[in-house]
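# A predicted structure for the sequence below; I have some questions about it.
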Amino acid sequence: MKSILIPVEDHVMMDAVMAAALMLARRFNSYIEGVAVGPDVVEFVAADFALSGVVLDHRTRRDFVDHGRRTFEGFMEGRHVERPRDGEARPSYGWLGDSLVSDSGVGEYGRAFDLIAVGRPGTGPRLPRKSTLEAVLFESGRPVLIAPPEPSSTLGECIAIAWNGTTDTVRSIAFAMPLLERAHDVVILTVPGPALPGPSDEQMARSLRRHGAPARVGVIEAKDESPGAALLATAAALGADLLIKGGYTRSRLRQLIFGKVTSEILAEANLPVLMAH
């Protein structure tokens, strides 16, 4: 995880996103790059928003970019992260260009990075947009780190895996191997509900132990909770500071992209979530 991309936008969770990315960067001496992101005209029309001069006005778009750059660079400088230097293995940062990039553009550019960090999406004012998460998850081919509203004090020390047998979960696990190998505890939790054909949780745990990951099987106490709530409650009880989950789907339509468990986690998770599709 030597390179991390952060789509920068004016939302209330921006510091939490940058803090999560920086924790990873300190562990792997990664390069972090910021890019100003915002919805373009086509995305506004598709979402049935009222168009305004804000979208089309060049000066306003430039102001968004300048504000994003100041936010990103101020955060990094305030935590003593410097620009890259040849031959030095340490966290560093940079900024991409002077233009506002669309969600789809960030998804495409993200293919050049090992990981993309975004905020947990919401529907209220000044919350991260779900369209940004969808774009980077489905168009980059890279794992996405979804930061919760409040920054965690650790990341990757105790990792929970939401196991359901899907290929998307396997991809997420494969992308997360550098973290799994360094974790102090890795707990595989089988998501309540119908199981798909494939390896059992114990077989997956054995596979991870061959890589040196301290993997074991845990149990979700579903009780009267929904599967997503039960999974999050169990992860919290374990002290997990990262949840690994597949970004699976039964439909290619955007409005049906996320299954029920995934939607619950995206709405309620208070720990970082790593997903891939």
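Received the coordinates, thanks.

# from now on I want contacts and neighbour counts done on CA atoms only, so please keep to that.
OK.

# what's the burial count for the nearest residue to Leu196 once chain neighbours are set aside?
Leaving aside its sequence neighbours, Leu196 sits nearest to Gly165 (CA to CA, 6 or more residues apart in numbering; 5.6 Å). Residues near Gly165, counting by other CA atoms under 10 Å, number 19.

# Gly165 in helix, strand or coil?
Put simply, Gly165 is coil when judged by DSSP: H, G, I helix; E, B strand; the rest coil.

# do I have it right that it meets Gln203?
No: here Gly165 does not reach Gln203: they are 11.0 Å apart, not a contact under CA atoms under 8 Å.

# please, which helix or strand holds the spatially most central residue of the chain?
By CA atoms, centre = their mean, the chain has its centre lying nearest to Leu145, at 1.9 Å. Following DSSP states H and E, one finds Leu145 within strand 144-147.

# again with Leu266
Using DSSP H and E, Leu266 falls within helix 260-268.

# one more structure, for comparison:
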Amino acid sequence: MVMKSVLVPIEDNEGAQSILQTALVFARRFGSCLEAVAPLPLIDNYIVGEMVPLWPPAQTGTGDSSREALLLFERFMEEHDVHRRERASQGPCWAMREGALLGDSAVAAHARVFDISIVGRPGSGSAGPRLSLLEAVLFESGRPVLMAPPAGLSERSTIGETVVIAWNCSTETARAVAMAMPILVQARRIRVLTVEGATVPGPSGEDLVRRLRLDGVEADAVTVTPAGMTAGEASLDHARAFGADLMIKGAYTQSRLRQMIFGGVTSHILANATLPVLFAH
């Protein structure tokens, strides 16, 4: 069980360095090949994804924009001694898809043949990573998404050694756990976290622990009371206290519209996570 093929949609914006740093740490951990693509958003990506009429950032031309993003990726990999795929005998490597992918749905379609995609945590302005890109890959690729924290990671950072599974008994989280098994089988510590009052009918955290044990994956189960916090706040607070370097979360058990109006765990984590989060829907 491995995660060898990793898609890295890269745009030359404020989140680019955090995405590249997270991708590097992930590739070194799992011996992955990172393939960069340059998305070019369409105007409806902004309107539908962000739900506000944002105009795409000024560009000097589609060709120039995609080349700048791919050059940024190439320089970063060379500076960190990661070799091109054709020159790498073992360990992490990289490749690029020449030209741009027009629209977030095109990126999501391309992601269907990769083990995982790495994107940035969405920002509130137009200068950083876009929620519309993350959601397109999440909903349309059928593959998991790894969200990079905005502060990035150092070369000494880890991913997937100390893992919190944000377990709410849902179909979405069950799918996220299944997709994350190549990571879980290599983890040192795993905590199955349930927040009281934030679940749907389904198997308990203890049930999941017993299931993981059949695959040789050791974990423990904890249920916490929010104690004045929201479920999202309690989840991130526990992950920090546990020293987690990765959270696994099923995305949008409640609908996006409902979360936009009333709030929700996914929305809170999308806006506030400071550690990498693996999402699946």
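Alright, I've got the coordinates. Everything numeric in this text was worked out from a predicted model, so none of it was measured.

# picking up where we left off before, quick one: buried residues of the strand holding Leu145 of structure 1?
Within strand 144-147 of structure 1, the residues scored as buried using 16 or more other CA atoms under 10 Å are 144-147.

# so which elements touch it?
In terms of contacts (3 or more CA pairs under 8 Å, 6 or more residues apart in numbering; DSSP states H and E), strand 144-147 of structure 1 is packed against helix 14-28, strand 115-119, helix 130-139, strand 273-276.

# determine which stretch of those is the most buried.
Most buried of those, by mean neighbour count (mean count of other CA atoms under 10 Å): strand 115-119, with a mean of 28.

# once aligned to structure 2, how far is that one on average?
If you overlay the two and look at strand 115-119 of structure 1, the average distance to its match in structure 2 is 0.3 Å (mean CA distance after the TM-score superposition for structure 1).

# equivalent range in structure 2 for that strand?
Aligned by TM-score structural alignment, strand 115-119 of structure 1 falls on residues 116-120 of structure 2.

# around the residue nearest to Pro57 of structure 2 when sequence neighbours are not counted, count how many other residues there are.
Of all residues not flanking Pro57 of structure 2 in the chain, Ser126 sits nearest, at 6.9 Å (CA to CA, 6+ apart). As a burial measure, Ser126 of structure 2 scores 16 neighbours (other CA under 10 Å).

# again, but for the one 4 residues further on
Here the number of neighbours of Arg130 of structure 2 (other CA under 10 Å) works out to 25.

# that one and Gly250 of structure 2: what is the separation?
Separation of Arg130 of structure 2 from Gly250 of structure 2 (CA to CA, to the nearest Å) stands at 19 Å.

# any idea how far the residue in structure 1 sticking out farthest from the centre is from Thr60 of structure 1?
What lies farthest from the middle of structure 1 is Gly53; by CA atoms, centre = their mean that is 31.5 Å. Distance of Gly53 of structure 1 to Thr60 of structure 1, given as CA to CA: 9 Å.

# what of Arg182 of structure 1?
Distance, Arg182 of structure 1 to Thr60 of structure 1, by CA to CA: 44 Å.

# the more surrounded of these two?
Counted by other CA under 10 Å, Arg182 of structure 1 and Thr60 do not tie: Arg182 has more neighbours, with 16 against 13.

# SS state for the counterpart of the more buried one in structure 2?
Under the alignment (TM-score structural alignment), Arg182 of structure 1 maps onto Gln186 of structure 2. Secondary structure, three-state DSSP: Gln186 of structure 2 is coil.

# Ser99 of structure 1 touches Arg62, doesn't it?
Yes: Ser99 of structure 1 lies in contact with Arg62 (CA under 8 Å); the separation is 6.9 Å.

# correct me if wrong, but Val35 of structure 1 is in a helix.
No: counting by three-state DSSP, Val35 of structure 1 falls outside a helix, being strand.

# do you know how far it is from Ile6 of structure 1?
Between Val35 of structure 1 and Ile6 of structure 1 the computed distance is 6 Å (CA to CA).

# now swap in Ser99 of structure 1 and tell me
Remark: distance between Ser99 of structure 1 and Ile6 of structure 1 (CA to CA) = 15 Å.

# so what's Met23 of structure 1 up against?
Going by CA atoms under 8 Å, 6 or more residues apart in numbering, Met23 of structure 1 touches 154-155.

# that one pairs with which position in structure 2?
Aligned partner of Met23 of structure 1 by TM-score structural alignment: Val25.

# Ser3 of structure 1 too?
For Ser3 of structure 1, the aligned position in structure 2 is Ser5, judged by TM-score structural alignment.

# its match against Ala36, yeah?
No: with contact taken as CA under 8 Å, Ser5 of structure 2 and Ala36 are classed as non-touching, separated by 11.0 Å.

# neighbour count: those two, which is higher?
Ala36 (24 against 21).

# what's the match for that one in structure 1?
With TM-score structural alignment as the criterion, Ala36 of structure 2 matches Gly34.

# so what's its match up against?
5-8, 69, 72, 93-96.

# what about 7 Å?
Neighbour list for Gly34 of structure 1: 5-8, 72, 94-96 [criterion: CA atoms under 7 Å, 6 or more residues apart in numbering].

# filter those to the buried ones?
Buried among the contacts of Gly34 of structure 1 (16+ other CA under 10 Å): 5-8, 72, 94-95.

# now do Gly128 of structure 2 against Glu98 of structure 2, distance only.
Gly128 of structure 2 is 23 Å from Glu98 of structure 2, by CA to CA.

# more crowded one of these two?
Higher neighbour count among Gly128 of structure 2 and Glu98: Gly128, with 18 against 12, using other CA under 10 Å.

# what's near enough to touch the closest residue to Leu133 of structure 2 other than its chain neighbours?
Spatial nearest neighbour of Leu133 of structure 2, chain neighbours left out: Asp104 (5.3 Å); criterion: CA to CA, 6+ apart. Listed by CA under 7 Å, 6+ apart, the contact set of Asp104 of structure 2 reads 39, 41, 45, 133, 136.
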